[in-house]
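Trainee: model the following, please.
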Amino acid sequence: MTFIFVTPKFNSANLLEIKINNQSNNNFSQLKLCLSLVYSIKKVEGAQIIKQIGRYYELLLDQSNLGPKKIITLVLQLQTPRIGTYNLSCGPEGLFILDINEKRIDFEILQLSFDTIINQSQYAAVSEDINNNVIPELKKTKFSNQYLSIPQNNFVTEDEKLLEIFKFLKPTCDLLSINFFSAGGQHIKFQSMKLENDEYRINISQNGITIYANDYGGRFYAIITLIHLISYYDSQLPLGEIEDRPYFAWRGMHLDCSRQFHTVEQIKRLLIYMGMFKLNRFHWHLTDNEAWRLDLKCYPNLARQSSFRGYKQLIPPLYGSGFEKSGGYYSNEEVKDIIAFAKKLNIEVMPEIDLPAHSWALTQVMPELYDHASNMHSEDVGSYKNNTINPSLESTWNFLNNIIAEISDLFSFHIIHVGVDERPKSSWEGSPKIQQLMKEKNFQSFDEVQDYYMSRVINIIKKKNKRTAAWNEAALSPHNDIGSSGGTGKIDKSCLIFAWEHPSVSNESAKRGFQTVMCPGQKTYFDMAYNNATSERGICWAATIEASEIHSWKPLKDVDKDYHNLILGIQGQLWSETITKPEYIDTLINPRLACLSELAWCSDNRRGWAEFKPTLLHNMKILSKLGWKYHNF
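Mentor: Modelled structure (predicted):
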């Protein structure tokens, strides 16, 4: 039976109070409170910080004893959200209590509460009047008032190219009560036609359905459109024609698998969602300060040692993982399985290895990548110290050559993302080896050192017949002053830039001649809270982002017309600091990713929110049958 209760709340002064109530008859000595947070602690009353790694803290209570029927209250002043307020994601996560002998104390933690409650947004009722029920919006339709009967949503085909897709989509279609393998079903034919990549046409007549396309993507998206149509019309389809093609070649979604480990099945579930809305690029964030999740034969201990967390593990209990050992990594076989699964959904998988910064977990396993003669300690925006590998060391280049060679062979897609974001300004300052390199190369700044690093990485990747991608600091100075540095932009223009800091950064990147994917935090970061309600989840450093705000964004308005040809596409992001339980994924992504898919397919020329909203609600009903929950809109 539990006799200790922990009650966290944000008081009226926006300070985090943690009340420890001992209702037992026992006395506890020198208690240590261990927890993680999404915002850094600035000040503590009632305890001392005796250990901090990133945003994992160990707090030794000032009171040496917690006596029977006594209460101790800690008061924490946290980093203030740049935008918005504290919410359910901002309290202590993965909390555990140890006594003087390092023995765990049983306790019960109550839900985070707020003295000042900010209520949920009120969303207007949604009309059931739908003019175009498909997301993303079809480019051109010509429907009559007559219908083709499809009894019990049964279809059949003899075309092998269509059968390949139907077989793969069968588990999804079963959940939607659609059968593409009924002997007496309505016939679907395929006819090859010279069209662009992913473009397709559909003809629906009383003689059946004909799909026209030039490639797998076109056939796949035509079938996805039929699934959306039959889910709406049910047992019939309007006679007519559809012509459809995407505006952007890159229609992406990013998932952070370092801060939290997402299983293969969880990733496949997201990929199915992407396929249902015609998204075609999965950005797989595999490494960061918190873990290296990719198993590599060239460094077999790297993932095994850095991918698990726990109190007495090499990596501490970051972001809610708690006392016990937890985590995981992806084997070569699992990577190949995910790549093959994604290809069936017309999705390519781009791996990201986030370097040279964001490498705290890596340097715990491979300290030889850091210059230990350095006389300066750096700290990044996430409160990790000395998290940047050193490009002046031969060991660094041996490492980079080895991992790039293996990753290039493992991943079939022709692009490898190498990170290059949020390098602390002081990360290389105290390194004698860096000073020597700068003298030899006549570099005047550490930004030039980063250019040198990037140029060498790009050349290594080129030799493997691959292309390099990176965050915008690889080509620009940081847009936000958060203690980070970037490059001077003197790198190969073949580098694909992901512009994340602000919508205007895409224009600057393209202006410098870099092909760019637009992914600004203010519009596409799905780990942001929807609004300022205290009952929401998500953080608020970039914005609060409602589904309607994503749909109303017109990406190309942020870019001069002269540079539109350099915008490859747009992408959503889900960073995982707040995903302390798998079920939190659904409402952070859904319906925002469906909204983003409309932008990616249609760009700025699309229906307004009032017309889109009923269609979005209908699509949420489809996704509910596939097991997805959604946030109100």
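Trainee: CA only for contacts and neighbour counts going forward, please
Mentor: Fine.
Trainee: correct me, but residue 455 touches residue 491?
Mentor: Yes - Residue 455 sits in contact with residue 491 when judged by CA atoms under 8 Å, with a separation of 5.7 Å.
Trainee: who has more neighbours out of those two?
Mentor: Neighbour totals were compared for residue 455 and residue 491, and residue 491 leads with 20 against 16 (other CA atoms under 10 Å).
Trainee: and that one, how far from residue 473?
Mentor: Taking CA to CA, to the nearest Å as the measure, residue 491 falls 12 Å from residue 473.
Trainee: over to residue 72?
Mentor: For residue 72, the distance to residue 473 (CA to CA) stands at 45 Å.
Trainee: name the residue in those two with the higher neighbour count.
Mentor: Set side by side, residue 72 and residue 473 give different neighbour counts by other CA under 10 Å, the larger being at residue 473 (29 against 17).
Trainee: which parts of the stretch 451-600 of the chain are helices?
Mentor: Assignment of helices within the stretch 451-600 of the chain using DSSP state H, counting those that start in this stretch yields the ranges 503-511, 521-524, 547-552, 584-589, 592-602.
Trainee: in TSV: these, plus distance to residue 6 and mean neighbour count.
Mentor: Formatted as TSV, these follow (distance: least, CA to CA, whole Å; neighbours: other CA atoms under 10 Å):
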stretch	distance to residue 6	mean neighbour count
helix 503-511	42	23
helix 521-524	34	25
helix 547-552	35	20
helix 584-589	23	20
helix 592-602	35	26
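Trainee: to compare against the first, here's another:
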Amino acid sequence: MRKHHLLGAILLCGGLFSCSSEVIQQANYEIIPLPQEIKISTGNFVLNDRTSIVYPKGNDEMQQNANLLATYIRQMSGKKLKVIDEQITSNVITLTTGLNTDNAEAYQLKVTPDNIIIRGASEAGTFYGIQTLRKSLPATNKGDISLPGVEINDYPRFSYRGVHLDVSRHFFPIDSIKRFIDMMALHNINRLHWHLTDDQGWRIEIKKRPELTTIGSKRSATVIGHNSGEYDDVPYSGFYTQDEAKDIVRYAQERHITVIPEIDLPGHMQAALAAYPELGCTGGPYEVWKMWGVSEDVLCAGNDKTLLFIEDVLSEMVDIFPSEYIHVGGDECPKIRWEKCPKCQARIKELRLKADKNHTAEQKLQSYIINYAEQFLNGKGRRIIGWEEILEGGLAPNATVMSWRGIEGGIEAVKHKHDAIMTPSLFLYFDYYQTMDTDNEPPAIGGYVPLEKVYSYKPVPQTLTSEEAKYIVGVQANLWTEYIPTYSQVEYMELPRMAALSEVQWTMPEKKDYADFLKRLPGLITIYDLNYYNYAKHIFQVKSQYIPDTKANILNVVLSTIDNAPIYYTLDGNEPTAGSNVYTDTLRINQSCTLKAITIRPNGTSTVLKEEVKFNKATMKPVTMLQPINEKYKFEGKNTLIDGLAGSRNYRTGRWIAFYQNDLEAVIDLQQETPISKAWVRTYAEIGEEILDLRELSVAISNDGKGYKEIKSEVYPVASKEDRNGIYTHELSFDTVQAHYVKIIARPEYDIPTWHWGKGRPAFIFVDEIGLE
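Mentor: Predicted coordinates:
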């Protein structure tokens, strides 16, 4: 494959073109998502004002494709091309179908000196060829454009390429949804999972149940921050009429995108219960929920009126949305009300549901509700998708599973020969922070999913056989909007992570390379700029990598930029300028300092990268773990404890490592006898997520690394309701001793107290640093 320069247009002089005042800029096929095959050939096609776009006569879908291509070319080049259905042979872009392949979304794009032919296996395949041509063009309003001869043969890896948008917590108008669909089309994404209902608001008109919108779409206020207990007292409302929803469906269909609606049941239904309190186990009264989280009030599974309600709602959803799939949620349905509800218990008895070692009777009752919804939809020629909790209590016969808590749900589904769509939160939740510098970000739910982590995701677990892997039909990223009140922020959270997602979904894994992806990304960002998309610009900042060297006792710091722009840095805390040190090679840090770095480009200076590095006697010393780090939160492993870098109030950034069902037990090799009089560990508590603080800390010393003498320990109180989330430093001071090896043991809470919803289970502890002084 011949490489082309990405960041600047190429001026051609000599050969086919002569030097003149007319600027000829060149197309570049190294785009996102990267096509499966690019074969450069001889000759060039010149796109000029006389070029025509031809589509097959009588094919309305291809006419729409052609009109969209004309719009894209005008945006990129300023050229207004004719769209015709007359067959011509030169200076023409011909759109056609008939490509002989089993993949309906495949296409071939051929460029010769006379013409460009985009041939799809279907109209959708042709559309993706159009997107490739669009993204290959330079952005210019001067002169003609040269497209090198090429044959591109391309097809998507996955048939289901989705993004999810929650409009229940915050509502976005129709124009915004259409703009979101246009973003999807740019990234070759073909499924919009539209989350329309939840505890905090019902957003779709159901004509047979008008109170769902007259009451259920309105909440009286919204909680401030992360369920602070304080509310803004500002009424909030909004919903889509059925005609508006159908308009969205049409708009998406024109861009070969299927809209899959979600009506989340039987949980996440408090907005519906506010409208129809008789559908709840207690009878209410209920209100549309003003806070975030999961309400314990759910549909009463023992009430026949609930089944009629499900039928009424799903009947109208089928009329609005022609998608094969209807999403029925099925996640996060607390069973507390069902356990005490006479009607639910009667239903359990009627159905002869019995608890077993894997499922409670109430979980099986949820399976009954999901099965009921599935059978109803199957009768109308539709299929259901549900979140992975629909596996609990037994999976509905034809259901497709969305695996969001990890990969385990997807694996279980395919083992039972059910299709699975992979959407794990640790890689594909775009409501999570995308940078460690959360102080300078809009509020988010938490988490940490930077661009590189999205790109690194491997949707097919290695444990699956080739036959089982066929049931992994797609990949999806999710955006929940509790902390996203504006559509502008939707774009900020999606872009450019959607670009990384698109390559995970489309490109075969052996062709993926993150460094190459970054080189191609500025070309796509040019289109973001043309559309005024509010994308996050972290990729243009200085990137840092910290590599502890415990043999030399130094921290190696590698700085880089996406485009190799010059980097200026300081180590004394002063703000860097163009007169500061120029970064040329790895920084070798062996003492406490404040690193600050910027890059300067013609269009301005980046934000400042700032990192505090703090040395103590344990920093950059060899560390041995005597008990394991939790695999899910291992990140960079044991050296995290001695790298001199502090974690923020976000435990998923990689600065914290976790211990679960065992102690933290670490030995620091000070490499020679060293006087110490204090030991400390820094922990993080997120009580609601079963991350509690320490119960015990001890320090022991040794001069041979074999026999240890404990010199200090302390036991801490059991966690209480009054404890707060945050970062804590636990210190043990003692008379000065000489030590070569120091053992630190930090004991977690093995029995979460009864006041906590996780009572009886072991808790996590998260630690970012061990210190010796």
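Trainee: isn't residue 38 of the second structure up against residue 132?
Mentor: No - proximity of residue 38 of the second structure to residue 132 does not meet the contact threshold set by CA under 8 Å, at 11.3 Å.
Trainee: need the counterpart of residue 256 of the second structure in the first structure.
Mentor: With TM-score structural alignment as the criterion, residue 256 of the second structure lines up with residue 346 in the first structure.
Trainee: count of neighbours near that match?
Mentor: Taking other CA under 10 Å as the criterion, the count of residues near residue 346 of the first structure is 22.
Trainee: now do the contacts for the counterpart of residue 389 of the first structure in the second structure.
Mentor: For residue 389 of the first structure, the aligned residue in the second structure is residue 299 (criterion: TM-score structural alignment). If you count contacts by CA atoms under 8 Å, 6 or more residues apart in numbering, residue 299 of the second structure has them with 265-267, 269, 273, 279-281, 306.
Trainee: any idea how far the host helix or strand of residue 73 of the second structure is from the chain center?
Mentor: With the criterion set as DSSP states H and E, the secondary-structure element containing residue 73 of the second structure is helix 60-77. Offset of helix 60-77 of the second structure from its chain centre (CA atoms, centre = their mean, to the nearest Å): 30 Å.
Trainee: what do you get for stretch 267-278 of the first structure?
Mentor: In terms of CA atoms, centre = their mean, the gap separating the centre of stretch 267-278 of the first structure from the centre of its chain is 13 Å.
Trainee: now the equivalent of residue 176 of the second structure over in the first structure, what's its secondary structure?
Mentor: Superposed on the first structure with TM-score structural alignment, residue 176 of the second structure falls opposite residue 266. Classification of residue 266 of the first structure using DSSP: H, G, I helix; E, B strand; the rest coil returns helix.
Trainee: before we move on, what about the one 5 residues further on?
Mentor: Look at residue 271 of the first structure: counting by three-state DSSP, its state is helix.
Trainee: excluding sequence neighbours, find me the nearest residue to it.
Mentor: Leaving out its chain neighbours, the residue that sits closest to residue 271 of the first structure by CA to CA, 6 or more residues apart in numbering is residue 342, at 6.5 Å.
Trainee: mind listing what's buried along the helix or strand harbouring the one you found?
Mentor: Applying DSSP H and E as the criterion places residue 342 of the first structure in helix 332-344. Buried residues in helix 332-344 of the first structure, counted by 16 or more other CA atoms under 10 Å: 335, 338-344.
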